[in-house]
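J.: pasting the sequence and the predicted coordinates here, then a few questions.
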Amino acid sequence: MSRQSRNTGVALVVVVYNMPEQAKKTLYSLTSHYQQGVTESDYDVVVVENRSLNNLPADFIQSLPKNFSYHLRDEANPTPVFAANYGAALCRRSHVALLVDGARMVTPGVVKNILRGHRLHHNYVVSVPGYHLGRQLQQRAVEQGYGVVEESQLLASIDWPRNGYSLFDIACFSGSCAAGLFKQHSESNCISVPKSLWDHLGGLDESFDHMGGGLVNLDFYKRACEAPGFDHVLLMGEGTFHQFHGGVTTGGIERRARESLIGQFQSQYRALRGSSFEPPRTTPIFLGEIPKQLMRFIRSSSQALDQTSTQVGTGEPLRSVPRIS
């Protein structure tokens, strides 16, 4: 195999911490058994786990496909930033995709369409919209008793993983995508870029040292989408689906404490970037197939577009209010 063919494709970096059951589902959703239209030779999955009291079990790690690699780290800081950069440094593919939260399952066309997007042009940044499992944002649902038991029942009701697109049937938009598919998003929990762009941007900025990384993922998404000479491709028909696991901003702590943390995240962003966070100003290229299960989200997104005060056709990008997912 030539060096060029060996490097062609995408390496997906998945960061895991203290979420073995959720990470198992996420990693299964990245296997070639679940992903459609690809083989193991098309892509790699680099799993980086920060050690906790609940690591992925050894028998599961040993069962991972041959295009997966697993790396256990001891991390002194409560953040995925260093693990993400560590994983990207291990990538030997032409493109790197980051799933900074290992609790996000994906739909079956994600890998195929990431590869398709990068084949269209070498200067494309490809992102996937975000959703939460459940009928409402998990930050709110947890206050009404939503948890891992209720989520397991939801997944059982759609017979996942036999039909991966049925995840849309039991989900809602994440906070970062709450404005709908046709307005600006604040982040993506599956964003793929040329490895050269990742290196040029310096990966995730390790100055974001708050719990969970603060706004580091939003920051990278904005810097990548706005990189000069690059265009943004949105895989409208695919999604990442956040599983409940008591995360920093998705229901793991009491509301006031969570709001205080988010305030600290926003303050740190202003200190590092000199202004408050705003979503990237891009006009995405929509790519991929539209599953029937997505239609209710397309309808609600169209209604949100109709209600906007921005006139379509003026050339001004539609913007959404920044949200934490």
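T.: Nice, thanks for sending it over. Residues are numbered from 1 along each chain as shown.
J.: from here on, contacts and neighbour counts on C-alpha atoms
T.: OK.
J.: identify the residues contacting Pro194.
T.: Pro194 sits next to 94-96, 122-125 when contact means CA atoms under 8 Å, 6 or more residues apart in numbering.
J.: just the buried residues of those residues.
T.: Among the contacts of Pro194, those buried by neighbour count (16 or more other CA atoms under 10 Å) are 94-96, 123-125.
J.: helices - which of those residues land there?
T.: Using DSSP state H, no member of those falls in helices.
J.: of those residues, closest to Leu272?
T.: Minimum distance to Leu272 across the buried ones among the contacts of Pro194 is 23.5 Å, recorded for Val125 (CA to CA).
J.: list the contacts of the residue nearest the centre of the chain.
T.: Centroid check for the chain by CA atoms, centre = their mean gives Asn189 as the closest residue, at 1.2 Å. Applying CA under 8 Å, 6+ apart, we find Asn189 in contact with 98-101, 104, 127-130, 217, 240.
J.: repeat the analysis, applying 6 Å as the threshold.
T.: Leu99 (CA atoms under 6 Å, 6 or more residues apart in numbering).
J.: secondary structure element for it?
T.: For Asn189, there is no helix or strand it lies in under DSSP states H and E.
J.: quick check: it vs Arg6, distance?
T.: Between Asn189 and Arg6 the computed distance is 26 Å (CA to CA, to the nearest Å).
J.: kindly report the same for Ala141.
T.: 45 Å.
J.: what's around Arg296, how many residues?
T.: When counting by other CA atoms under 10 Å, one arrives at 12 neighbours for Arg296.
J.: oh, I was asking about Tyr221
T.: 24.
J.: so what's the residue count around the nearest residue to it once chain neighbours are set aside?
T.: Ranked by CA to CA, 6 or more residues apart in numbering and with sequence neighbours excluded, the top spatial neighbour of Tyr221 is Glu187, at 5.5 Å. Residues lying near Glu187 (other CA under 10 Å) number 30.
J.: quickly find the element holding Glu187.
T.: Using DSSP H and E, Glu187 falls outside every helix and strand.
J.: do the same with the one 5 residues further on
T.: Ser192 is part of strand 191-194, with elements assigned from DSSP H and E.
J.: try Leu12
T.: strand 10-16.
J.: now do the contacts for Lys222.
T.: Pro280.
J.: where does it land in three-state SS?
T.: helix (DSSP: H, G, I helix; E, B strand; the rest coil).
J.: distance of it from Gly212?
T.: 18 Å.
J.: how long is stretch 197-206 end to end?
T.: For stretch 197-206, the end-to-end distance is 17 Å (CA to CA).
J.: next up, a structure to set beside the first:
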Amino acid sequence: MMPKVSVIIVAYNMAREIPRTVQSFLPPYQEKLEPGDVEILVMENGSSEPVPEDVRAAWPASVRYVTVPSPSPSPAAALNLGVDMSTADIVVPVIDGARMASPGLLHYGLAALRLDPDAFVGTTGFHLGSERQPIAVLSGYNQQVEDALLASIAWPRNGYRLFEICSPGGSAGGAWFGGASESNAPLLHKSRYQELGGYDTAFDIPGGGLVNLDFFERAVNGKHPYYMLVGEGTFHQIHGGVTTSRSVREVEADGRTTFQRYTDQYEAVRGRPWKIPERLPILFGMHRPQCSKITLAAIKSISGLA
């Protein structure tokens, strides 16, 4: 039986984080889906510490662990390879393997695509912890603190409780209500992904620079419908990543901040400065009580009351 959706997850030195991410994208954690509905490809992109063999052995047959040949510091080629290898008509490229999903992300994303097969369905990115992780690490936030935080909500018993222990990511301060500059687990038809040209491998900075923001911008600024799932999202686990373990505003040895290096490369690749897409999405999904704190903070942020 062909799966309904293929989830492509890039892994790089995430032996702690990947197992949670994989679990969060599989039924029964993903609600209203059967085990055969979801295919996962974990794209091992050159980790010095890959996911342990005993963990991989416990995964169901619907999860494939793929060693990327000639891995690149950027995840772009690994994502494109994973999409090429996938078997479902709908794909979910997860550029950062440390991002756990909420339980209805696939169900509501698939529902939106049934309404509009040409649509791009975005999902909002959050950070585990009470503030964005580049700030939180300055006050001692680390993997041990995060493990205790997840234990405090008995994850994965009720995945929506992740909204009680998170904060909006830097690319989504308005949560579902505007100003998004990327999506870390979008849903779209494989044919649409291919029409977009996938992720551009010209973004070769370690971690990809603005490659995910570039893909998002090209997807939402086209002629096709653009949805954003309300009440769903991804939740970033701390792992020492390029942009979440420290501020991208820090000045580096060449006198530029990390973000300036990213935007300089974007301008070199695209021939114009990067800017946040102005197009607003069609909101789709279900708001839940666990989201109330996030929603209130987002409304205050976009109204200037924060």
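T.: Arrived safely, thanks for sending. What you see is a predicted model; the values in this text were computed from it and never measured.
J.: picking that back up, and the strand holding Ser192 of the first structure, how far from the second structure on average?
T.: Its aligned residues in the second structure lie a mean 1.2 Å from strand 191-194 of the first structure after superposition (mean CA distance after the TM-score superposition for the first structure).
J.: what's the helix or strand just after that strand in contact with?
T.: Once strand 191-194 of the first structure ends, the next helix or strand along the chain (criterion: DSSP H and E) is helix 195-201. The contact list for helix 195-201 of the first structure (CA under 6 Å, 6+ apart) reads 94-96.
J.: how about the closest residue to Gln23 of the second structure other than its chain neighbours, secondary structure?
T.: In space, and not counting its chain neighbours, Gln23 of the second structure is closest to Tyr29: 7.1 Å by CA to CA, 6+ apart. The three-state assignment at Tyr29 of the second structure reads coil, by three-state DSSP.
J.: am I right that Thr263 of the second structure sits in a helix?
T.: Yes: under three-state DSSP, Thr263 of the second structure sits within a helix.
J.: in the first structure, what sits opposite it in the alignment?
T.: Using TM-score structural alignment, the equivalent of Thr263 of the second structure in the first structure is Gln266.
J.: measure that match to Lys222 of the first structure for me?
T.: In terms of CA to CA, Gln266 of the first structure sits 15 Å off from Lys222 of the first structure.
J.: next: Asn77 of the first structure.
T.: Counting by CA to CA - Asn77 of the first structure and Lys222 of the first structure are separated by 24 Å.
J.: quick one: contacts for His224 of the second structure?
T.: By CA under 6 Å, 6+ apart, the residues touching His224 of the second structure are Ala119.
J.: for it, pull up the helix or strand it's in.
T.: Per DSSP H and E, there is no helix or strand for His224 of the second structure.
J.: tell me where the first structure has helices.
T.: Under DSSP H, the first structure gives helices at 3-7, 20-28, 58-62, 81-90, 110-120, 138-141, 148-157, 195-201, 216-225, 255-273, 295-307.
J.: just want the angle from the fifth one to strand 10-16.
T.: Using axes from the mean of the first three to the mean of the last three CA atoms, to 10 degrees, the inter-axis angle of helix 110-120 of the first structure relative to strand 10-16 is 140 degrees.
J.: next one: the second one
T.: Using the same axes, to 10 degrees, one finds that helix 20-28 of the first structure and strand 10-16 are set 170 degrees apart in direction.
J.: aligned counterpart of the residue nearest to Gln23 of the second structure in the first structure, please.
T.: Under TM-score structural alignment, Tyr29 of the second structure pairs with Tyr34 in the first structure.
J.: equivalent analysis for Lys4 of the second structure, please.
T.: Checking TM-score structural alignment: Lys4 of the second structure goes with Gly9.
J.: and Asp200 of the second structure, by the same measure?
T.: In the first structure, Asp200 of the second structure lands on Asp205 (TM-score structural alignment).
J.: list the contacts of the residue mapped onto Gln22 of the first structure from the second structure.
T.: Under the alignment (TM-score structural alignment), Gln22 of the first structure pairs with Glu17 of the second structure. Glu17 of the second structure is in contact with Ala98, counting by CA under 6 Å, 6+ apart.
J.: please tell me how far Glu17 of the second structure sits from Glu195 of the second structure.
T.: Counting by CA to CA - Glu17 of the second structure and Glu195 of the second structure are separated by 31 Å.
J.: swap in Thr21 of the second structure?
T.: With CA to CA as the criterion, Thr21 of the second structure and Glu195 of the second structure are 28 Å apart.
J.: these two: which is more packed in?
T.: Thr21 (23 against 10).
J.: surely that one touches Met100?
T.: Yes: between Thr21 of the second structure and Met100 there is a contact under CA atoms under 6 Å: 4.5 Å.
J.: quick revisit: what count of nearby residues applies to the match of Tyr29 of the second structure?
T.: Using other CA under 10 Å, Tyr34 of the first structure has 19 neighbouring residues.
J.: what's the answer for Lys292 of the first structure, then?
T.: Lys292 of the first structure, neighbours per other CA under 10 Å, totals 12.
J.: that one maps to what in the second structure?
T.: Match for Lys292 of the first structure (TM-score structural alignment): Pro289.
J.: need the buried ones among the contacts of Pro194 of the first structure in JSON lines (columns: distance to Tyr86 of the first structure).
T.: Shown next, in JSON lines, are those (distance: CA to CA, whole Å):
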{"residue": "Ser94", "distance to Tyr86 of the first structure": "17"}
{"residue": "His95", "distance to Tyr86 of the first structure": "15"}
{"residue": "Val96", "distance to Tyr86 of the first structure": "12"}
{"residue": "Asn123", "distance to Tyr86 of the first structure": "24"}
{"residue": "Tyr124", "distance to Tyr86 of the first structure": "23"}
{"residue": "Val125", "distance to Tyr86 of the first structure": "21"}
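J.: looking at those residues, spot the one nearest Val81 of the first structure.
T.: Val96 (15.1 Å).
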